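>>> next comes the sequence, and after it the predicted model I'd like to discuss.
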Amino acid sequence: MKTFIFLSFLLAGNCLSAAEPAAKKTPTEELLEVMRNEELAVDSAEAAFNATLSQLKASGIPEAAIAEIRTEARAMYVRIFSGPELRKKTIELYEKHFTPEEIVEMTEFYRTPLGQKTLSAMPSIMADAMKVAMPAVQKEMPAFQRKVADIVGKYKKPAGDAPAAPKDGE
């Protein structure tokens, strides 16, 4: 009889704990969930990386290697964007740039069909925008690199002015 009472008590305790609501999410955590933040970040990174994969393919890398590289890149992006530290920092960024009221408004928008469509389209839009911008970037890059070299050269100390290496014990 004692065993029955103990088991009944144990089962009742488990039912009560299972019925307890999960910890309430902050408005920013809720926003990131509605936005499918990690998924969107992975998809966006993959879309941007596709340009690199296209260059590799054009350089003669076999399709099997491209597929393997794509798989490795996705696994890396998932590791990066699903980590708790990045999630914490992302929450801090949203809370730095938006008021609590704005975060609630964004959450409400992203719950709508248009909000969900916006989120779904964003990786493709960003990838397409990069493709459109890439020719202009490539055209400007040599002049930009020369300017950067000139700027760095202006501030670079001559080799003879380099500080002496510390001696042992200093």
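Here it is on my side, so go on. Numbering: from 1, shown residues only.

>>> make it CA atoms for all contacts and neighbour counts henceforth
Fine.

>>> in the protein, which spans are helices?
2-19, 27-35, 37-58, 63-81, 84-97, 100-111, 113-155 (DSSP state H).

>>> check which residues of stretch 29-40 are buried.
By 16 or more other CA atoms under 10 Å, the buried positions in stretch 29-40 come out as 29, 31, 32, 34, 35, 37, 38, 39, 40.

>>> deepest-packed of the helices of the chain, please.
By mean neighbour count, with neighbours taken as mean count of other CA atoms under 10 Å, helix 27-35 ranks first of these at a mean of 19.

>>> got the angle between that one and helix 100-111?
With axes from the mean of the first three to the mean of the last three CA atoms, to 10 degrees applied, the angle from helix 27-35 to helix 100-111 works out at 20 degrees.

>>> check which helices and strands helix 27-35 sits against.
With contacts taken as 3 or more CA pairs under 8 Å, 6 or more residues apart in numbering; DSSP states H and E, helix 27-35 sits against helix 84-97, helix 100-111.

>>> second structure for comparison follows:
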Amino acid sequence: MRKWIGIVAALVLATGVAGQAVAAQPSEKQVRQLFEVMHMGQMFNQMNSQMAGVMGQAVPCVPASYWQGFIDASGTEQLMGRMVPIYQRHFTARDVVGLLKFYKSPLGQKVIAEMPLTMAEGMKIGQQWGHERAEAMLKELQQKGTLDASGRCPASPGATTPTPVPKTGH
């Protein structure tokens, strides 16, 4: 009797484990539909314009028009092609269906429209906060004597100026 109970229990466990469906990976087509709904190509164009401005300032001898072509149509397609597997690893087919539903909704479209502005404002605030935080921490280190007034590490207390070695005439 125990033997049969053990066999039945093993079958139930095996059936239960085998019956658990592995979450389906989204197809490339689904992921590309998501990219389209999210206006990913337009986001890349915006990134390209911002990058062109930065590069124009960093390398003023190169015309800004040169950098405008950094992410052209071919580049956009290449970049999206490389991003598809990332989305396939992190989202299930069911997730992508839900994301498509959300991003097609009015709220989803508002998120897409407002996200570049909120991210830009957030980055600006983050940079400002980071600058203020770094200044406060440097000031604290100066007060403790870890850093000198110019923000550099002072010479260690036991360090002395090295004595020059006299040259010998061999």
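Sure thing, it's come through. Bear in mind that the values here come from a model prediction, so they are computed numbers and not experimental data.

>>> drop the TM-score for these two in here.
The TM-score (TM-score structural alignment, normalised by the length of structure 1) is 0.50; 109 aligned residues with a CA RMSD of 3.6 Å.

>>> sorry, back to before: tabulate the helices and strands packed on helix 27-35 of structure 1 in a markdown table, adding columns for distance to residue 72 of structure 1.
As requested, these are exported to a markdown table (distance: least, CA to CA, whole Å):
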| stretch | distance to residue 72 of structure 1 |
| --- | --- |
| helix 84-97 | 20 |
| helix 100-111 | 30 |
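
>>> and those: which comes nearest residue 49 of structure 1?
Closest to residue 49 of structure 1 of those, according to CA to CA: helix 84-97, at 20.0 Å.

>>> tell me how far that closest one is from the chain's mean position?
11 Å (CA atoms, centre = their mean, to the nearest Å).

>>> how close does residue 66 of structure 1 get to residue 134 of structure 1?
Distance of residue 66 of structure 1 to residue 134 of structure 1, given as CA to CA, to the nearest Å: 21 Å.

>>> JSON lines please, covering the buried residues of stretch 29-40 of structure 1 and showing distance to residue 119 of structure 1.
Output for these, formatted as JSON lines (distance: CA to CA, whole Å):
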{"residue": "29", "distance to residue 119 of structure 1": "16"}
{"residue": "31", "distance to residue 119 of structure 1": "12"}
{"residue": "32", "distance to residue 119 of structure 1": "11"}
{"residue": "34", "distance to residue 119 of structure 1": "10"}
{"residue": "35", "distance to residue 119 of structure 1": "7"}
{"residue": "37", "distance to residue 119 of structure 1": "9"}
{"residue": "38", "distance to residue 119 of structure 1": "12"}
{"residue": "39", "distance to residue 119 of structure 1": "10"}
{"residue": "40", "distance to residue 119 of structure 1": "7"}
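
>>> just those now: which is nearest residue 86 of structure 1?
Using CA to CA, the buried residues of stretch 29-40 of structure 1 come closest to residue 86 of structure 1 at residue 38, 9.7 Å.

>>> who are the contact partners of the residue nearest to residue 44 of structure 1 when sequence neighbours are not counted?
Using CA to CA, 6 or more residues apart in numbering and skipping residues adjacent in sequence, the residue nearest residue 44 of structure 1 is residue 123, 4.4 Å away. Applying CA atoms under 8 Å, 6 or more residues apart in numbering, we find residue 123 of structure 1 in contact with 40, 43, 44, 47.

>>> so for the last one, what's the nearest residue that isn't a sequence neighbour?
Spelled out, it's residue 47 of structure 1. Nearest to residue 47 of structure 1 is residue 127, by CA to CA, 6+ apart, at 5.4 Å.

>>> relative to residue 48 of structure 1, how far out is that neighbour?
5 Å.

>>> list the buried ones in whichever helix in structure 2 runs longest?
The longest helix of structure 2 (DSSP H) is helix 106-144. Buried residues in helix 106-144 of structure 2, counted by 16+ other CA under 10 Å: 108, 109, 112, 138, 139, 141, 142.

>>> surely the residue nearest to residue 47 of structure 1 meets residue 121?
No: checked against CA atoms under 8 Å, the pair residue 127 of structure 1 and residue 121 is beyond contact range at 10.2 Å.
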